[in-house]
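**Student:** Structure here, sequence nowhere to be found:
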């Protein structure tokens, strides 16, 4: 059975609270504290486990917060392979202003990654990836880390018959030059590669199809906020809209999208159904507060609604 193997070179210990209001120079009383393991690949793994996929999360971990991230992943029964690093795993702090519903995200810098630590992450891919697996590189690259880390991971995955998926704004050009299975970006990320904003949907679709035609990625999927999402491949272009929901937090929605999309593709679903399932998972995560991810029953409900409205 294929696995979803995620790579998170820059994980986080996520902490989230609610505040009655956010204002400068005031003592802010907070409540409803939550803590979760975070970082792009970590969240993809957490979401995939909830969708009953076979998963392995390869993470770096250092110091007190690194131990906390490993402990929280254990509580969620996410299998991990931990790469010890000398620096401290970073933290991220999220505050929701209850007076207006706005969310504030504070991401602290992580420790720099040494060449030896980067080599250890690639070695883990070489040892763990098998034919048919999906290897997902997601999130930011830590300072000091090689800009070609994702390209090296893609090369290692392909050498073992696995498919490399990238959801990051760092090292993208290098990874695309190597050739990958899938690129996922959102409306704020794709302009970095495209070089400019593009009109939705035609300009974004043309951009995605261009990357596929050039052989840089077999699939390109772009999530575009309230406009919905598209996925281009040799099969054509699948597109779906956003279902109307009352959102609480966007944290982890994109990662849930990636996890559900891969799970659907592993099940042999059509591109249209796969992208609807991905949007259902993203929407279900937006229903939950702070850094919490979706409830599986919400994903199934939203997916049925998406199919019914198609």
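**Tutor:** Looks like it came in fine. Please read all numbers here as calculations on a predicted model, not as lab measurements.

**Student:** C-alpha only now, for contacts and for neighbours.
**Tutor:** Fine.

**Student:** For residue 69, which residues are in contact?
**Tutor:** Counting by CA atoms under 8 Å, 6 or more residues apart in numbering, residue 69 touches 12-13, 36-38, 61.

**Student:** from these, which two are the most distant?
**Tutor:** Using CA to CA, the two most remote members of the contacts of residue 69 are 36 and 61, lying 14.6 Å apart.

**Student:** who's more crowded, those two?
**Tutor:** Using other CA atoms under 10 Å as the criterion, residue 36 and residue 61 rank with residue 61 on top: 27 against 22.

**Student:** Quick check: that one vs residue 310, distance?
**Tutor:** Distance, residue 61 to residue 310, by CA to CA, to the nearest Å: 43 Å.

**Student:** same check, this time on residue 112
**Tutor:** Here residue 112 is placed at a distance of 46 Å from residue 310 (CA to CA).

**Student:** again, but for residue 146
**Tutor:** 43 Å.

**Student:** for stretch 66-79, which positions count as buried?
**Tutor:** When neighbours are counted by 16 or more other CA atoms under 10 Å, the buried residues of stretch 66-79 are found to be 66-70, 72-73, 78-79.

**Student:** For the residues you listed, please prepare CSV with the additional fields secondary structure and distance to residue 232.
**Tutor:** Listed next are the buried residues of stretch 66-79 as CSV, based on DSSP: H, G, I helix; E, B strand; the rest coil; distance: CA to CA, whole Å:
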residue, secondary structure, distance to residue 232
66, helix, 37
67, helix, 39
68, helix, 39
69, helix, 35
70, helix, 36
72, helix, 36
73, helix, 33
78, coil, 30
79, coil, 31
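
**Student:** correct me, but residue 216 touches residue 179?
**Tutor:** Yes. Using CA atoms under 8 Å, residue 216 makes contact with residue 179 at a distance of 4.6 Å.

**Student:** Would you map the helices across the stretch 101-250 of the chain?
**Tutor:** Taking DSSP state H, counting those that start in this stretch, the helices of the stretch 101-250 of the chain run over residues 115-128, 149-159, 172-178, 190-194, 202-213.

**Student:** Can you lay out the ones you listed as TSV showing distance to residue 260 and mean neighbour count?
**Tutor:** As requested, the helices of the stretch 101-250 of the chain are exported to TSV (distance: least, CA to CA, whole Å; neighbours: other CA atoms under 10 Å):
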stretch	distance to residue 260	mean neighbour count
helix 115-128	22	17
helix 149-159	20	24
helix 172-178	22	19
helix 190-194	21	15
helix 202-213	20	19
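
**Student:** Use this one as the comparison:
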């Protein structure tokens, strides 16, 4: 059983216009509305791959009702943690004249101590058969930086494999408790090691250092358009992303995590899991705005990846 947790979800609104011009009234396309937030996107990805998960997320106010409707329309199993404040919105604007993408994010509602306690209690009452807990996205204002660390402590005590996709101090604090898998980009990985930057040939060694320190078992390093690398105690697997026409990067990282955890939950090897993850993440970049991937594109890209990996291993 896979559970995803999103403490700071959003209603994602995407639209296009010809050009952003200051002081002018701008005429945009009809907006597209999607349920957003790391864990929700991971659940959407798992569902599109034919898997099942339970999405836990906070929601409040009229935007929270919109978010619930969007999640329900995706066909995902979900449970809401109700809050008083209004769920945030985020905006993605594509400038068609330049193909530039502009992303506007808001910090989200402030959670009260009682609401924070409710979030933690909901996690602590998860069914005993949960295998994977995917905690993804930023912490909303009002929660302490060690909140994910508390969840990590609970997961470890109950033999739940926690996958954490966040950054900064919340990530660092959770790693002190130990998690199953993290998905940093190169900059975030460098920050965890206390260095300004990492050269390409240092990435695997840096991820291995975290594993040897007992902070996690797997590190999936996002390399952007170059693909991703999965590092474990047994070695590392680099997967190059197939060449595609990029339309939007929104949800690409979440799609990668969704493919990864789905494959692992099916008993596939870590090498197979990161290949599916890269196929999902790359496929997500082929769609404009906040749309995730289409399954047929994932299958096509996965075939390309598997052929390339087979050639490189010869």
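**Tutor:** Yep, it's here. Everything quoted here is computed from the prediction, not taken from an experiment.

**Student:** returning to what we had before: more neighbours, residue 112 and residue 310 of structure 1?
**Tutor:** residue 112 (18 against 10).

**Student:** Tell me which residue of structure 2 lines up with the more buried one.
**Tutor:** Aligned counterpart of residue 112 of structure 1 in structure 2: residue 110 (TM-score structural alignment).

**Student:** got a list of what the closest residue to that match other than its chain neighbours touches?
**Tutor:** Among residues not flanking residue 110 of structure 2 along the chain, residue 141 sits closest, at 4.6 Å (CA to CA, 6 or more residues apart in numbering). The contact partners of residue 141 of structure 2, by CA under 8 Å, 6+ apart, come to 107-111.

**Student:** which of those count as buried?
**Tutor:** Buried, going by 16+ other CA under 10 Å: 108-111, out of the contacts of residue 141 of structure 2.

**Student:** Now check structure 1 for the residue matching the residue nearest to residue 110 of structure 2.
**Tutor:** When structure 1 is aligned by TM-score structural alignment, residue 141 of structure 2 is paired with residue 143.

**Student:** that's a helix at residue 303 of structure 2, yeah?
**Tutor:** Yes. Residue 303 of structure 2 forms part of a helix when assessed by DSSP: H, G, I helix; E, B strand; the rest coil.

**Student:** need the contacts of residue 69 of structure 1 in a markdown table with secondary structure and distance to residue 118 of structure 1, can you?
**Tutor:** Shown next, in a markdown table, are the contacts of residue 69 of structure 1 (three-state DSSP; distance: CA to CA, whole Å):
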| residue | secondary structure | distance to residue 118 of structure 1 |
| --- | --- | --- |
| 12 | strand | 17 |
| 13 | strand | 20 |
| 36 | strand | 25 |
| 37 | strand | 21 |
| 38 | strand | 19 |
| 61 | strand | 13 |
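
**Student:** can you list the residues you listed in a markdown table and add distance to residue 25 of structure 1?
**Tutor:** Shown next, in a markdown table, are those (distance: CA to CA, whole Å):
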| residue | distance to residue 25 of structure 1 |
| --- | --- |
| 12 | 27 |
| 13 | 26 |
| 36 | 28 |
| 37 | 30 |
| 38 | 29 |
| 61 | 35 |
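
**Student:** Going by distance to residue 241 of structure 1, which of these wins?
**Tutor:** Nearest to residue 241 of structure 1 among the contacts of residue 69 of structure 1, counting by CA to CA, is residue 38 at 27.0 Å.

**Student:** The closest one is in contact with residue 15, isn't it?
**Tutor:** No. Using CA under 8 Å as the test, residue 38 of structure 1 is too far from residue 15 to be in contact (9.2 Å).

**Student:** Neighbour count: the two, which is higher?
**Tutor:** Neighbour totals were compared for residue 38 of structure 1 and residue 15, and residue 38 leads with 28 against 20 (other CA under 10 Å).

**Student:** Now do the residue lying closest to that one once chain neighbours are set aside: how many residues are near it, please.
**Tutor:** Spatial nearest neighbour of residue 38 of structure 1, chain neighbours left out: residue 12 (4.7 Å); criterion: CA to CA, 6+ apart. Counted by other CA under 10 Å, the residues lying close to residue 12 of structure 1 total 29.

**Student:** again with residue 138 of structure 2
**Tutor:** Other residues close to residue 138 of structure 2 by other CA under 10 Å number 20.

**Student:** ok, it to residue 299 of structure 2 distance?
**Tutor:** Using CA to CA, residue 138 of structure 2 is found at 30 Å from residue 299 of structure 2.

**Student:** ok, which stretches of the stretch 151-300 of structure 1 are strands?
**Tutor:** 163-167, 180-186, 217-223, 229-233, 236-240 (DSSP state E, counting those that start in this stretch).

**Student:** what's the closest of those strands to residue 294 of structure 1?
**Tutor:** Nearest to residue 294 of structure 1 among the strands of the stretch 151-300 of structure 1 is strand 217-223; the distance by CA to CA comes to 17.7 Å.

**Student:** What is the equivalent residue in structure 1 for residue 60 of structure 2?
**Tutor:** In structure 1, residue 60 of structure 2 lines up with residue 62, judged by TM-score structural alignment.

**Student:** so what's that match up against?
**Tutor:** By CA under 8 Å, 6+ apart, the contact set of residue 62 of structure 1 is 84-89.

**Student:** Without its sequence neighbours, what residue ends up closest to it?
**Tutor:** residue 88 (4.7 Å).

**Student:** do the same with residue 16 of structure 2
**Tutor:** Nearest non-adjacent residue to residue 16 of structure 2, counting by CA to CA, 6+ apart: residue 94, 4.6 Å away.

**Student:** residues making contact with stretch 110-129 of structure 2?
**Tutor:** 1, 7, 81, 83, 85, 140-143, 151, 154.
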